[in-house]
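1. Here is the input, now give the coordinates:
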Amino acid sequence: MNRTASRNARGATATVVTSQKVRPGFDDEYQSWQEKTNRVVQRFDGFEGTELYPPGAGDENEWVVVFRFSHLDQLTAWLDSTTRRELLDEERPLLEEEPTQEVLAGGAPAEEAAVTAVISHEVLPERQEDFERWQEKVLEAQREFPGFMGSEMFRPVQGVQDNWVVAFRFDTREHLDAWLRSGRREKLLEEGRNYFASFDVRKVGSAFSGWFRFEEGTKEGIPPNWKQAMTVVLALYPTVMVLNLTVGFELGKFGVPDFFGLFISNVCSVAILTWLLMPVVTRAFDRWLAPSGPRSLRFHMAGVAVVLLCYGLLLVLFGLTTHD
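-> Down below sits the predicted model:
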């Protein structure tokens, strides 16, 4: 039985994670079939990419395939197409059982390497609110484990699927497995069985996990705009000052027009910020920019004070070096 889950409306970016157990000795035939499928799906509107994850140790020859489309409607068109049904008919003799799938609507690309677990839950209709509260407890426990990078819950979408899906990621497979095998999680699962009838776990490799933003405003997401602005200024000010004192000065000596000199300086400053200073600044202020959990006002104000101190030091430094 195919199982699907989703988070947002039909117009949202969508990913489908398909898992299939290949019969022993049919790996080559399956990979040939998958290559054919990959060529076919590229012709469908909204297709963005696909990735194949071979079975890991102890995964019972379970292959995971990820397809990503621009919109949920476009993904649904692929899933419901006659072309895909014909491909599934070709695949069926290669499998031990019917494949399973989870459709995840939403998420944004990222470059972080990580490993993701995708868990599909058949939640009891009368216990959905209890399930959500239970998931909050699970998230609190996950945050205490090494390597945890974030979690996102995908609610059912009427007419598309019934199951709930939770996707969470860790920085390494070892850290993910440590959580999955932990006694803490086992106790939580005992409680959770009061709220769902069944669940399935899928492990997916690093690139897929980067398709999720996870909790915005935390380490798994994006820092608040005001923090981003403060750190950009911290990197931008010395960049502009140094370029004015070096590149700008040298261009002026050769009579380069101001408008063209400003353009060159802007190109240089953007390059320096992108590949040199901003990575350094964001690493230095990582815990303040995106703390791994709730923090007090004092914590955030302490970060502000440090950034302001850095501003002051830069002003003193350039005041002394540029003083006539």
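
2. C-alpha from now on. contacts and neighbour counts both.
-> Fine.

3. Checking residue 57 next. Helix, strand or coil?
-> At residue 57, secondary structure determined by DSSP: H, G, I helix; E, B strand; the rest coil is coil.

4. Also this sequence, please, to line up against the first:
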Amino acid sequence: MDSRDDNVASLVIRHEVQAKDKNDYEQWLRKIASEAQRFTGHMGVNIIRPHDASGHYTIVLRFDSSQNLESWLESETRKRFIDEIRPTLVKEEELDIHTGLEYWFTPPATRRLQARPSKQFLITLSAIFPLTVVVPWVFKPVFAYVPLLGRPIISNFILAVVIVYLMVYVIMPRYTRLVAKWLFD
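-> Next up, the predicted model:
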């Protein structure tokens, strides 16, 4: 391994771009990458584009030293480019600086999948509705046999506990695995 690799500094930039501005952002990326190449110590740039409709971009810039990376970060050129693109970003950019080769051996943070609310609604409804029919039917003989448990507040509480327990511990873990492809698509 070349000893110079120990001094290499990587800048990891994360941008979340509004969907309507992706084309403008792509043009901006080409311009800023070209400008960065002119700075002392620039060793290359990698752009990881979103693989879905999210708009999450990751840009990795490499410089031969932390000092040269800092010069780029603090430059008027970069500040001007960031001011230009800021209105297209969903939130402020995230910056991480790594020295040496550590970045390439650090696993990226995993992004949690989240289903759209409409799909969450449909899955939850399709699981709860049958339970609201079956569970009271199953407990009806118990409430008839023990009249105290059949009182409205007590019976409703018991039914709610049983339905919530079944949803959280029995049905939803298995059901979401079963429909995961559709749910998170």
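
5. Could I get the TM-score for this pair?
-> Here the TM-score for the pair of chains, by TM-score structural alignment, normalised by the length of the second structure, is 0.52; 107 aligned residues with a C-alpha RMSD of 2.5 Å.

6. can you point me to the longest helix in the second structure?
-> Counting by DSSP state H, the longest helix found in the second structure is helix 117-145.

7. so that helix matches what in the first structure?
-> Alignment note (TM-score structural alignment): helix 117-145 of the second structure is unmatched in the first structure.

8. What are the boundaries of the strands in the second structure?
-> Ranges of strands within the second structure are 9-16, 42-48, 56-63, 94-99, based on DSSP state E.

9. list the contacts for the aligned residue in the second structure for residue 100 of the first structure?
-> Under the alignment (TM-score structural alignment), residue 100 of the first structure pairs with residue 94 of the second structure. By C-alpha atoms under 8 Å, 6 or more residues apart in numbering, residue 94 of the second structure lies in contact with 12-15.

10. same check, this time on residue 39 of the second structure
-> For residue 39 of the second structure, the contact set (C-alpha under 8 Å, 6+ apart) comprises 68, 72.

11. Just the buried ones among the contacts of residue 94 of the second structure, please.
-> Among those, those classed as buried by 16 or more other C-alpha atoms under 10 Å are 12-15.

12. Just name the closest of these to residue 33 of the second structure, please.
-> Closest approach to residue 33 of the second structure among these (C-alpha to C-alpha): residue 13, at 12.5 Å.

13. The residue lying farthest from the centre of the second structure and residue 161 of the second structure, how far apart?
-> Residue farthest from the centre of the second structure, counting by C-alpha atoms, centre = their mean, is residue 145 at 51.2 Å. Computed as C-alpha to C-alpha, to the nearest Å, the residue 145 of the second structure to residue 161 of the second structure distance reads 20 Å.

14. swap in residue 39 of the second structure?
-> As for residue 39 of the second structure, its distance to residue 161 of the second structure is 64 Å (criterion: C-alpha to C-alpha).

15. got it, and residue 71 of the second structure?
-> Going from residue 71 of the second structure to residue 161 of the second structure by C-alpha to C-alpha gives 61 Å.

16. and what of residue 23 of the second structure?
-> Separation of residue 23 of the second structure from residue 161 of the second structure (C-alpha to C-alpha): 51 Å.

17. which residue lines up with residue 190 of the first structure in the second structure?
-> Counting by TM-score structural alignment, residue 190 of the first structure lines up with no residue in the second structure.

18. hang on, residue 190 of the first structure in a helix?
-> Yes: using three-state DSSP, the assignment for residue 190 of the first structure is a helix.

19. Counting neighbours, what do you get for it?
-> Using other C-alpha atoms under 10 Å, the number of residues around residue 190 of the first structure comes to 10.

20. mind checking how far the most centrally placed residue in the second structure is from residue 49 of the second structure?
-> For the second structure, the residue nearest the mean C-alpha position is residue 111 (3.6 Å; C-alpha atoms, centre = their mean). As for residue 111 of the second structure, its distance to residue 49 of the second structure is 15 Å (criterion: C-alpha to C-alpha).
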